[in-house]
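A.B. asks: Sequence first, then the predicted structure:
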Amino acid sequence: MEALATAPAPSRPGPPPPTRCSHLRRPKALATSKLPRRVIAALHMDGPRAAPLRCTPAETDAVATTSDQTETAAAVEATELGNNGAPAPAADAPAASIEGLDGIKIRRRPVTGPSVHHVGPFQFRLENEGNTPRNILEKIVWNKDVEIWQMKEKMPLYRLKGPLDNAPPARDFVAALKASYDRTALPALIAEVKKGSPSRGVLRENFEPVEIAQAYEKNGAACLSVLTDSKFFQGSFDYLEAIRNAGVKCPLLCKEFIIDAWQLYYARSKGADAVLLIAAILPDRDISYMLKICKILGMAALVEVHDEREIDRVIGIAGIQLIGINNRNLETFEVDISNTKKLLEGERGQLIAQKDIIVVGESGLFTPDHVSFVQDAGVKAILVGESLIKQEDPGKAIAGLFGKDISPVSSAV
């Protein structure tokens, strides 16, 4: 039976037209969609000229998807224009409290930091409890706020979006994990290209990211994770781009502290097929919003949690495909692999299985016993960096982690 659809009514006025971003005013979702021309033409009409249109069920679904993409694109544009026209917070405003931010564990502050005070010829910034980070996670995010602000000045969103229209499609991160699990009956490996961390310092002095990535792929990694934070983890987007351009076929996860939609487009422009979203630093509404953008860009999103409150929040968000359980507390950096089992026990684990969500175990995994422990708890993929990268041959270290060779060649024999 055909469904009856009408052209949408004009939306409420948005922010004032931009100057430099005027071509973003009409998202390209309709122009690039697979809808028949008669449907597209009808959707562009409004007022008395809008006439009922007979659509097939498939066309009706496509209209709904296109409308959602258009709405999301408009939201991205509004963000680029400056938080829907809302005034920026004062430079000396205190960091936002945890309350009212959907349970996130950090405070946010203006990118300018503490205000500057002048005394005669001298100037100084007054540090106090309200503008001093309380833990390493908060420190990283506050630094990231400043970093993104500076990067967006050099590379505005409209300059990022253009080249992506003709970019090759992203590789299917989720499908790669499922295929590896089916092939080996072991958790699929997301092997991490990681030079250092705040807690461990430099993990590998002789760091050649492309060679490491190629060794991981050859020895059975389903996907790769590439650290891109430079200040705290000594990563780089140059590593991500170099690995992609070197011909590595594994889907690539951009391991970054993402707090702004702009970062999703930037990660995709550098070759990312998936991104990390951390529940401890993102409210539910931001996670939901970013999932929609990832879908438009063809990327997967690994949503990371650490405790019961975070995983319960994330399970309730529509569109979740991957949940990463980090056994490392991002506030203290302490590790406890029993955290994975605790979060997957009982009805919560059953609900995750019913939703067909892939659970990824993260941090503290060094031996075959560790892998077996988290697999028994319900994990179907693991993200491992330190235990591989510190070995003389990171690729061959994969066999030591699983207690057997999991390379595609060994499986084919």
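C.D. replies: Perfect, thanks for sending it.

A.B. asks: Going by C-alpha atoms from here, please, whenever you check contacts or count neighbours.
C.D. replies: Noted.

A.B. asks: S230 in helix, strand or coil?
C.D. replies: With DSSP: H, G, I helix; E, B strand; the rest coil as the basis, S230 sits in coil.

A.B. asks: before we go on, here's another structure to hold up against the first:
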Amino acid sequence: MTTILDTIIEKKREEVQRLKKENLLQQSEEKIRPSLYEKLKSAKTLQVISEIKRASPSKGIINNGVDPVKQALLYEKAGAACISVLTDTPFFKGTFEDLKNVTDAVQIPVLCKDFIIDEIQIDYAKFHGASVILLIVAALSKEKLASLYQYATSKNLDVLVEVHDDKELQTALEIDAKIIGINNRDLKTFQVDLQHTATIAKKFPFQEERVLISESGMKTVEDAKFVAACGVSAILVGETLMRSNDVETTLTALQVPKGVVAL
């Protein structure tokens, strides 16, 4: 059976071929941003990676009229650790132009959120100002995951490696990922369950120099407290912030104390 992830990746292959035919202009001087990894390691409270997302396959249109720059500046003012910008157009209505406009406007780390399957996408993310990229274990062979991870780190990018189960966590650890995210949304069914974080966190090596992020499904302060108690350093929040009438209050409320994990 073809899954949503399969459909997205097939479309992404077409995009990669198109990107390879385009020429990136000479990059302007790179803006120096703080390291997301160091930020998460040192923070005393749960950090929020705030996402700019117009739409998604599971929710449809979320906030199609959003001004990415205004939203990003609200996030930065409210204390976001990082801003995630969707650059996938067919399924999320994002663009690389959104990424460039946001990176020009803010000083904090910016994540290029996309389904990366080729080095050219990493080049585009870097060219448009991203300091962090996403690699999804479920979308890649282990060999390709490892090569893309090394390519991105060679470009001085932080890499968020996303997992969905214990097996994928082991794969992320084997490539020596430092920032690992647990997606509470099953990318094959798009169902969300915060229990994914609790289950996978039990296998996470917190004693090592790595940080854990919980992604998707964060709606309330109680949700934030639940995953914080599992030992995560940050949460990635999109829809809740995109629908909020008071972004600063919503974001600040999610910055609960970090949980203490018994090692």
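C.D. replies: All right, it came through fine. Here the structure is a predicted model, which is why all the values come from computation and not from measurement.

A.B. asks: TM value for the aligned chains?
C.D. replies: Superposed pair, TM-score by TM-score structural alignment, normalised by the length of the second structure: 0.92. Supporting alignment: 257 aligned residues with a C-alpha RMSD of 1.8 Å.

A.B. asks: so V247 of the second structure makes contact with K77?
C.D. replies: No - if you go by C-alpha atoms under 8 Å, V247 of the second structure and K77 don't touch, sitting 9.8 Å apart.

A.B. asks: show me where the stretch 101-250 of the first structure has strands.
C.D. replies: 116-119, 122-125, 188-193, 196-197, 201-202, 223-227 (DSSP state E, counting those that start in this stretch).

A.B. asks: Output the residue interval of the second structure matched by the second one.
C.D. replies: I take that to be strand 122-125 of the first structure. Using TM-score structural alignment, strand 122-125 of the first structure corresponds to no residues of the second structure.

A.B. asks: same deal with the fourth one?
C.D. replies: Residues 55-56 of the second structure are where strand 196-197 of the first structure lands when matched by TM-score structural alignment.

A.B. asks: Trace A138 of the second structure over to the first structure, please.
C.D. replies: Match for A138 of the second structure (TM-score structural alignment): A280.

A.B. asks: Next, count neighbours for E209 of the second structure.
C.D. replies: 12 (other C-alpha atoms under 10 Å).

A.B. asks: Give me the mean deviation of the match of strand 196-197 of the first structure from the first structure.
C.D. replies: The superposed stretch 55-56 of the second structure is, by mean C-alpha distance after the TM-score superposition for the first structure, a mean 0.7 Å from where its aligned residues fall in the first structure.

A.B. asks: Show me what that stretch is in contact with.
C.D. replies: The contact list for stretch 55-56 of the second structure (C-alpha atoms under 8 Å, 6 or more residues apart in numbering) reads 61-64, 91-93.

A.B. asks: Mind giving me the ChimeraX select for the residues you listed, buried ones only?
C.D. replies: Selection of buried members from the contacts of stretch 55-56 of the second structure for ChimeraX, criterion 16 or more other C-alpha atoms under 10 Å:
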select :62,91,92
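
A.B. asks: Dump the contacts of stretch 55-56 of the second structure to a markdown table, plus distance to E209 of the second structure.
C.D. replies: Converted to a markdown table, the contacts of stretch 55-56 of the second structure look like this (distance: C-alpha to C-alpha, whole Å):
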| residue | distance to E209 of the second structure |
| --- | --- |
| I61 | 38 |
| I62 | 36 |
| N63 | 37 |
| N64 | 39 |
| F91 | 35 |
| F92 | 33 |
| K93 | 35 |
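
A.B. asks: any chance you could map the helices in the second structure?
C.D. replies: Per DSSP state H, the second structure carries helices over the ranges 4-21, 36-42, 68-78, 96-105, 119-127, 142-154, 166-174, 195-201, 221-229, 239-242, 247-253.
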